[in-house]
Each structure stands twice: as C-alpha cells, then as structure tokens.
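# what's the 3D shape of this:
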Amino acid sequence: MNLIALFPVVLIVIVLLFSAIKILREYERGVVFQLGRFWKVKGPGLIILIPVVQTMERIDLRTIVMDVPSQDLITRDNVSVKVNAVVYFRVVDPQKAIINVEHFYDAISQLAQTTLRSVLGQHELDELLSERDKLNNDIQTILDQQTDAWGVKVANVEIKHVDINETMVRAMARQAEAERQRRAKVIHAEGEQQAAQKLVEAAKLLGADPRAIQLRYLSTLTEIAGDKNSTIVFPLPIDFIESLIKRGDAS
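Below is the predicted model:
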C-alpha cells in the first residue's frame, strides 16, 4: 500500500529529473533564465537546470539561409519589377537574439523585405541589372547595421531574380537593337575616316617623286594582266592627260 502511495511522487521526481537534463549540440547554445531573469549562456554539452526555477531557450549558431519573397517595386526611372533575394546570417550573441528582439528570424525577414524595396527603388533599371554586386553590398551593410543590436551578423545578400514585364522586355530589345545600329554606323564612319587619312598619306608619298607614280602604274598593269580577262582596261595617268590638255590649249 505504501509503494502505491509513493508511486506518484517517484513519477514526479523522474519527470523533473528528465526536464532538468538538457543536451546541447556543438552548434547550439542555451540562454538560461532564472526566475525570469537572464542568468547565463550555456553549452554545448550536458546542461542541468533547476526545475521550475530555471528555463532555457535554444539558439542555433549555424549560418541560416533565408529566402526573401518576391517584392514589387518601382525603380527610379518608373519601371515596375519584381525582385527576390537570399540573405545569409547567423547568431553571434545568443543573449541579444533572445532578449532584444521577439522571433529574430521573422524580424530579419521583414527587415530584409523593406530594405530590398527601399534600396532598389533608389536606382534605375540599368543599374539594377548591371551593378548587382554593389547593390548586394549596400543591402548587406544596411541589414548588418540594423541587426547588430539583435546579436545577428548578416554575412551576405544576393539578388536572385529580376522579373520584368513583357512590354518592357520588348522595349529594351528595341533599345538594344538601336544601340547596336548606332555603334555600327559610328564604326563605319571611323573606318572611312581612317581610310581617308591613309589615302592622303599615300598620295603625299607618291607625289613626292614622279617615278613612284610610274612604278605604281606599272604594278596596276601587272595586276590587270594577271586576271586573264578578255577585255583589258588600259588606264592612263592623270598627269599624262593633263599634259595633253595643256599642249592642246597652247596650240
């Protein structure tokens, strides 16, 4: 009869012992509160708590990968886009992560969403597409400053996708095509300019000595004869034609 009466007491003692023993993994820490007040951070390994008097909150110290949902934003040049990102962070101060903020994961998620919209909305679409590294660093710096009071270190931020509507994609394609045509015309004009400069230099060299013109004339005849054409065009030097015209005028 005495054993039956002691059974509930023994059961309560066993339950209290199991609740007092905690095992923390290598990457975990326990924030211990004693009568509601912060006591210390313990772990890893075997932790023994005083039942009822002490309670513990587990904190994971590993790097957490958080996916930021797609955010609708308008860039500085009034283009509507959808952007999502990934944030890498970890807890460096378990005490601050538990005491200074409620549910630090949700808090960082909301902060990352608002910061993403705020920072990217200050830039134009071209910057958003071509300067991702700079924008990633700007967002990471802002998040890291805000979360420092929460005992959290934001290690990296990466913009994943920038979704643009089809109308804007077609407009960008037309703009790119126009830009390629402009570059082609500029390159062609520069080529004509360089060719003209070379021709002027060649003319000055040939005009410096009349024998150079004769040699060039004979070289041209050799090239024509080598084509094996049935019709041969025999060019006359312009100087020769001018001399004939002058003689005709003199007579």
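
# When you work out contacts or count neighbours from here on, use the C-alpha atoms and nothing else.
Fine.

# Remind me which helix or strand Phe38 belongs to.
strand 37-42 (DSSP states H and E).

# Sort out which residues of that strand are buried, please.
By 16 or more other Cα atoms under 10 Å, the buried positions in strand 37-42 come out as Val41, Lys42.

# Quick one: list the elements packing against the helix or strand that that strand is followed by.
Toward the C-terminal end, the helix or strand that comes next after strand 37-42 (DSSP H and E) is strand 45-48. Under the contact definition 3 or more Cα pairs under 8 Å, 6 or more residues apart in numbering; DSSP states H and E, strand 45-48 sits against strand 21-24.

# Sequence B follows; please return its structure for comparison with A:
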Amino acid sequence: MELLGDFGFYIPLVLIALIFLMAAIKILREYERGVVFTLGRFTGVKGPGLIILIPFVQQMVRIDLRTIVLDVPTQDVISRDNVSVKVNAVLYFRVIAPDLATIQVENFMQATSELAQTTLRSVLGKHELDEMLSERDKLNSDIQEILDAQTDAWGIKVANVEIKHVDIDESMVRAIAKQAEAERERRAKVINAEGEQQAAQKLLEAAEILGQRPEAMQLRYLSTLNVIANERSSTIVFPFPLDLMDLVKSSKPRV
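This next block holds a predicted model:
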C-alpha cells in the first residue's frame, strides 16, 4: 500500500511533464515553417525539423511553403466593346516570407482570392472580346504581374495565372460566326482583286515587249494557232493584223 501511495504521488508529476513536453516539442516538415511569437511579439521563423517552444509563453503558427493552386470563381466581365462574358481562371502562388504572410494579412488565402477576382475583372474589362480570345498569353502575363506586385507586401509570390474559360452568350456566338464569315469573304475578294492587278501588270509588261518588234506579234499568233490545233478543236481562228484594221478605219469616207 505504501508503494502504491508513492507511485500515486509521482503520477500527476509524470502527466504534467508529458503535457509540458507535448506543448514544448514541435516537428515541422520540410515544406513547413513555424512563425513563433513570444508573449505576443514576433521572435522569428523556425523549421523545418524539431523545435522546442516554451509552453504558454510562446505560440507558433504553421505556414505551408508549397505551391498553392487557387481556382478563381467565374466572373461576369464586360469587355471594352460592351460584350458580356463569363471568365474563370486558375492561380498558382506560394508563400516566400512566412512572417509577412502571418503578420501583414489576416488570411492570405482569402485575401489573394479576392484580389485575383477583382484584378481579373479589371484587366479583362480594358480589352475587347477579340483580344480575350486571341491574346490569352498576354492577358495572363498582365494579370500575373499585377497580382505579384500587390501581394509582395504579404510575402506571396504569384508564379502563374491561366485563364481557363471565356463563355459567351449564344446570340453573341452567332454574331461572331457571321463576322468571321464576312471577314473570310472580304479576304477572298481582296485576294482576287490583287490577282487581277498582278495579271494586268504582267499583261502590260508582255504588251510592251511584243510591241517593240512587229514580228513578235506574228510569232505569238502562230503559237496560239498551234495550241488550238493540238486541242483538236473544231474552231478555226484566223489572226487579223491590227495594222490592217487601222488601214480600214483610215480609208472610210468621212461624212
């Protein structure tokens, strides 16, 4: 009975020691850091590995340093040409200064998410719909630079921003299709006109070359007759000299 009484005296002390050790010893993983406060004042960043705190005097806030993937909710955006679209994006960032991420902002995850949403609406609202669809790389870079500059004071590094979807109203899709069709028709007409212009230029150059010697025109006539004969055509073409036409016109009596 006396032995049990002695052990009963030490049991509370052992429990207190265990609780003290559990509160004092902390283990941080390789990707974690601990922001330590002593009596409410910031005293440093510790980790990774085993660290020892003074219970009830020091407190620690764990911060994850791995890259965080944040899905930016769908935002209603009105483009510069007054087209309403729905846009969502994904944001990649990580904490590079655990002390700033803990002290300078209450909840860096929520703060970064809200900032990403407002920046997405602000940047895309300055561009037209065609730019949103064709220049995503440039828009991603612009949004990333703005977010990185604004979150630098929070100890956060924004590595990348990617616009995932740009959803357009069905009526606007039909309008864009008509615009694309009209653009293709315009290009076809321009290409056809450019071809006619180039052909006319070549014909003019050929006429200038043939006009230098009358014999060249006669040889051209004979070459054309040879081509027609080889095609087994029933049409017979007789070349009519232009000089003879001028002679006939000049011989007509004037009234």
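
# Would you give the TM-score for this superposition?
The TM-score (TM-score structural alignment, normalised by the length of the first structure) is 0.93; 250 aligned residues with a Cα RMSD of 1.8 Å.

# returning to what we had before: and the strand holding Phe38 of the first structure, which stretch of the second structure?
Per the alignment by TM-score structural alignment, strand 37-42 of the first structure matches residues 41-46 in the second structure.

# what's that stretch in contact with?
Arg33, Gly34, Val35, Val36, Phe37, Pro98, Asp99 (Cα atoms under 8 Å, 6 or more residues apart in numbering).

# Which of those sits closest to Val123 of the second structure?
Set against Val123 of the second structure, the nearest of those by Cα to Cα is Pro98 (28.7 Å).

# corresponding residue for the closest one in the first structure?
Residue pairing (TM-score structural alignment): Pro98 of the second structure is matched to Pro94 of the first structure.

# list the contacts for that match?
Applying Cα under 8 Å, 6+ apart, we find Pro94 of the first structure in contact with Arg29, Gly30, Val31, Val41, Ile59, Gly151.

# residues near the second one, how many?
When neighbours are defined as other Cα atoms under 10 Å, Gly30 of the first structure has 22 of them.

# Make sure it is actually in contact with Met56.
Yes: using Cα atoms under 8 Å, Gly30 of the first structure is in contact with Met56, at 5.9 Å.

# still on that earlier bit, out of the contacts of stretch 41-46 of the second structure, which one sits closest to Ala111 of the second structure?
Ala111 of the second structure lies nearest to Pro98 out of the contacts of stretch 41-46 of the second structure, by Cα to Cα, at 15.1 Å.

# which residues sit against stretch 69-82 of the second structure?
84-93, 113, 116-117, 120-121, 124-129.

# Could I have the buried ones of these as ChimeraX selection syntax?
To isolate the buried ones among these in ChimeraX, judged by 16+ other Cα under 10 Å, type:
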select :84,85,86,87,88,89,91,92,93,113,116,117,120,121,124,125,127,129
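
# Map Asn230 of the second structure onto the first structure.
Checking with TM-score structural alignment, Asn230 of the second structure has Gly226 as its match.

# Could you pull up the residues touching Ala116 of the second structure?
Contacts of Ala116 of the second structure by Cα under 8 Å, 6+ apart are Val72, Leu91, Leu147.

# circling back: what residues are shared contacts of Gly30 and Met56 of the first structure?
Taking Cα under 8 Å, 6+ apart as the contact rule, Gly30 of the first structure and Met56 touch no residue in common.

# In space, what's closest to the spatially most central residue of the first structure - neighbours in sequence excluded?
Centroid-nearest residue in the first structure, with Cα atoms, centre = their mean: Arg132, separated by 2.6 Å. Of all residues not flanking Arg132 of the first structure in the chain, Ile159 sits nearest, at 7.1 Å (Cα to Cα, 6 or more residues apart in numbering).

# so where is the helix or strand containing that neighbour in the second structure?
Using DSSP H and E, Ile159 of the first structure maps to strand 152-164. Counting by TM-score structural alignment, strand 152-164 of the first structure lines up with residues 156-168 of the second structure.

# ok, now stretch 61-72 of the first structure?
Using TM-score structural alignment, stretch 61-72 of the first structure pairs with 65-76 in the second structure.

# quick one on the thing from earlier: just checking, which of the contacts of stretch 41-46 of the second structure belong to strands?
Arg33, Gly34, Val35, Val36, Phe37 (DSSP state E).

# Pipe those into a markdown table and attach distance to Pro241 of the second structure per row.
Below are these laid out as a markdown table (distance: Cα to Cα, whole Å):
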| residue | distance to Pro241 of the second structure |
| --- | --- |
| Arg33 | 99 |
| Gly34 | 102 |
| Val35 | 102 |
| Val36 | 106 |
| Phe37 | 108 |
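
# Now flag whichever of those residues is closest to Ser250 of the second structure.
Using Cα to Cα, those come closest to Ser250 of the second structure at Arg33, 106.0 Å.

# Pretty sure Leu65 is one of the things the closest one touches, is it not?
Yes: if you go by Cα under 8 Å, Arg33 of the second structure and Leu65 touch, sitting 7.4 Å apart.

# between the two, which one's more packed in?
Per other Cα under 10 Å, whichever of Arg33 of the second structure and Leu65 has more neighbours is Arg33, with 23 against 17.

# Please tell me how far the more buried one sits from Phe20 of the second structure.
As judged by Cα to Cα, to the nearest Å, Arg33 of the second structure and Phe20 of the second structure stand 22 Å apart.

# any chance you could map the helices in the stretch 1-150 of the second structure?
Remark: helices assigned in the stretch 1-150 of the second structure by DSSP state H, counting those that start in this stretch are 2-24, 98-103, 108-124, 129-134, 136-151.
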